[in-house]
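Enquirer: This is a predicted model, with the sequence first.
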Amino acid sequence: MNQPPIRMTYREACRQAIRDALLRDPRCFIMGEDVGLYGGCYAVTKGLLEEFGADRVRDTPLAESVIAGAGVGAAMAGLRPIVELMTCNFSLLALDQIMNNAATIPHMSGGQFAVPLVIRMATGGGRQLAAQHSHSLEGWYAHIPGLRVLAPGTVQDARFMLAAALDDPNPVLIFEHVVLYNAEGELDPVVTAVDIHSARVRREGRDLTILTYGNSLPKALAAAEELASEGIQGEVIDLRVLRPLDTKTIFASVTRTRRCVIVDEGWKSGSLSAEIAARLAEDLFFELDAPIRRICAREVPVPYAAHLEEAALPQVPDIVAAARGLVRPR
């Protein structure tokens, strides 16, 4: 008998993933600001302190460099730490530990030391949290060799990516978009794991490819639905893994549709979208029937005012307009 889909929020999926990790491996623990008594800044770890105790669910000082540095040391000593940093903006205070230690120690030690560390952090705008809490910096980290960078955009990925990340012997960064925590989705009871290597086709289409990730995924799917009502079939690719990029899936789709829109909540200059566009231009230039289009955040600090924040971030009408311009140029 087929089991019905399980419906839950993205937040609950993240919480269940952490709980499963703590149950599965006694070496695993979570540490971060307010993850214990407060239940997490986004309520992701609510109830875990009571279930697992203070040794496994550790509140830390407001010191990102200390949190990440302790995580690196714990991973090198054989534990499986999950480090939570409140926002990706604040992760810059731990950039030395992430870039100069976690990402480089396996290489600089000639493979003698592994750093099986997972760092979770919230990313993105749309919640009126102003400039110091609202940026999308995952593209910065996708620039760094030695890191694997994940951006779960669905409840299913939020539920199962963590386990795969903890099994990776190298450091993995997971970017959870703040707007998605309240979003609901369905889990297929048959699915018990997802890979952290490949992109996913979330909607098939023939006329153009829309490449995106995170909270831009539901926007891209909504845009594709609107375009379909006009007879334009857009294929939506959820990048999911931002480093290393799954160019095989990207190239296969763009080769077939011959047009591409990239939606990236990061700033356009020096962005992940720029990297993808460059790879398409280098390897698929003669397969393209139209210029590559990029929909990115406006190049300003993310505003606090709701109407300005909305204007600063990629929205469904922006994606629809770009797609129309490629398929039906004026």
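Expert: The structure has been received and is ready for your questions.
Enquirer: For the rest of this, base every contact and every neighbour count on C-alpha atoms.
Expert: Fine.
Enquirer: Can you list the buried residues in stretch 286-298?
Expert: By neighbour count on 16 or more other CA atoms under 10 Å, the buried set for stretch 286-298 is 287-288, 292-298.
Enquirer: what's the span of that stretch, first residue to last?
Expert: Taking CA to CA, to the nearest Å, stretch 286-298 runs 30 Å from one end to the other.
Enquirer: so where do the helices sit in the chain?
Expert: 10-24, 48-52, 64-76, 95, 105-108, 138-141, 155-167, 216-228, 247-257, 272-284, 306-312, 316-327 (DSSP state H).
Enquirer: try this one side by side with the last:
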Amino acid sequence: MRQLSYRDALNEALDEAMAADERVYLIGEDIGIYGGGFGVTQGLQAKYGKSRVRDTPISESALTGVAVGSAMTGLRPIVELQFSDFITIAMDQLVNQAAKVHYMSGGQLKVPLVLRTAGGSGTGAGSQHSQSLENWLAHIPGLKVVQPATAYDAKGLLHAAIADDNPVIIYEHKLCYQEMSQVPESYYEIPLGVADIKREGTDVTLVATSIMVYKALEAAEQVANDISVEVIDPRTLVPLDIETLLASVAKTRRVIVVTESVKRGGFGGEIVAQIAESDVARTLKQPIRRLGGEAVPMPVAAELEQLAIPQVTTIVEALYQMSQGGEDEHEVN
């Protein structure tokens, strides 16, 4: 199977969706001739015209409002916000309108809206362009939240999001755009709410999201002679495939959750809570460990950026700590 970059996989999915359904259109800042802030919409305006690839002024609230309204009338808009930080400007449209319209209309209205945005650190973009805010929208009933890590997942999840009649927020990590993986040329969907086991193991379950999937896999490889690590990527935060996570934890009886987003109040805590509230928690050999970003504005300097979020060395250290002790087979009562 061919190798495709994360960026090109997204571009291909958009192209396929627009070719298949004239109701699908793109809207955002610099998505036309410029091809989007990270090149994902390159060539699409030339192919489909300005009416279906709509460049907008710098007003995230306005363009998101247009998308919400058009979705309510039967179109299937795909919004691009250049940085996930800018979602703060569109929060009223997303939280108070898109997320609630279906419920408040008694099911009469649907909002088949997809919002794509680039998040995360690693590019020296600073405090206002490097945040991981997926936790915010995962908190809102009525919104679905997706975090693809690989090119294969990006294409399949984007297609599923476009086909969904609910508003779906897709957080794409900036460092993932260059990542390559095998991607089918044909159309395919990855159902929302299905996790993926990226690496099988028996000693520790390592749950990682977005760019942390790559760091988790590297850490698992570094400790492979001593610890058998199972790496699981939830792929979607809402809906969350807790069943796959619990099945793994039941096997390994040790679990670490790692996200880039700030640890305090982060979605990693939600995953930990759901595991702790399950019957599997009674069989754990070690307390659950949670790794996440520091509670600081994201620095510009590369050295400080790295200190602000979990790194491979951080995960390796946690794996060795988790694997020590806890050999008593008696369950906690």
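Expert: Received, thanks. Remember, it's a predicted structure, so these values are computed and weren't measured experimentally.
Enquirer: coming back round to it: need the helices of the first structure in CSV (columns: mean neighbour count).
Expert: Converted to CSV, these look like this (neighbours: other CA atoms under 10 Å):
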stretch, mean neighbour count
helix 10-24, 20
helix 48-52, 16
helix 64-76, 22
helix 95, 17
helix 105-108, 16
helix 138-141, 19
helix 155-167, 22
helix 216-228, 21
helix 247-257, 18
helix 272-284, 17
helix 306-312, 16
helix 316-327, 18
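Enquirer: Select, out of the ones you listed, the one closest to L208 of the first structure.
Expert: For these, proximity to L208 of the first structure was assessed by CA to CA; helix 247-257 is nearest, at 4.8 Å.
Enquirer: Can you list the helices and strands that the closest one packs against?
Expert: Contact here means 3 or more CA pairs under 8 Å, 6 or more residues apart in numbering; DSSP states H and E; on that basis helix 247-257 of the first structure packs against strand 208-212, helix 272-284.
Enquirer: Is it possible to get a markdown table of these that adds distance to G40 of the first structure?
Expert: Formatted as a markdown table, those follow (distance: least, CA to CA, whole Å):
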| stretch | distance to G40 of the first structure |
| --- | --- |
| strand 208-212 | 28 |
| helix 272-284 | 29 |
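Enquirer: ok so, going back, between the helices of the first structure, which gets nearest to V194 of the first structure?
Expert: Closest approach to V194 of the first structure among the helices of the first structure (CA to CA): helix 155-167, 5.8 Å.
Enquirer: Just give me the mean distance for the closest one relative to the second structure.
Expert: For helix 155-167 of the first structure, the mean deviation from the second structure after alignment is 1.1 Å (mean CA distance after the TM-score superposition for the first structure).
Enquirer: I'd like to check what contacts that helix. Which residues are they?
Expert: 8-10, 13-14, 16-18, 21, 80, 116-118, 152, 172, 176, 184-188, 192-196 (CA atoms under 8 Å, 6 or more residues apart in numbering).
Enquirer: Repeat that for stretch 101-108 of the second structure.
Expert: Residues from elsewhere that reach stretch 101-108 of the second structure (CA under 8 Å, 6+ apart): 109-111.
Enquirer: how about a cut-off of 6 Å?
Expert: Contact with stretch 101-108 of the second structure is made by 109-110, as judged by CA atoms under 6 Å, 6 or more residues apart in numbering.
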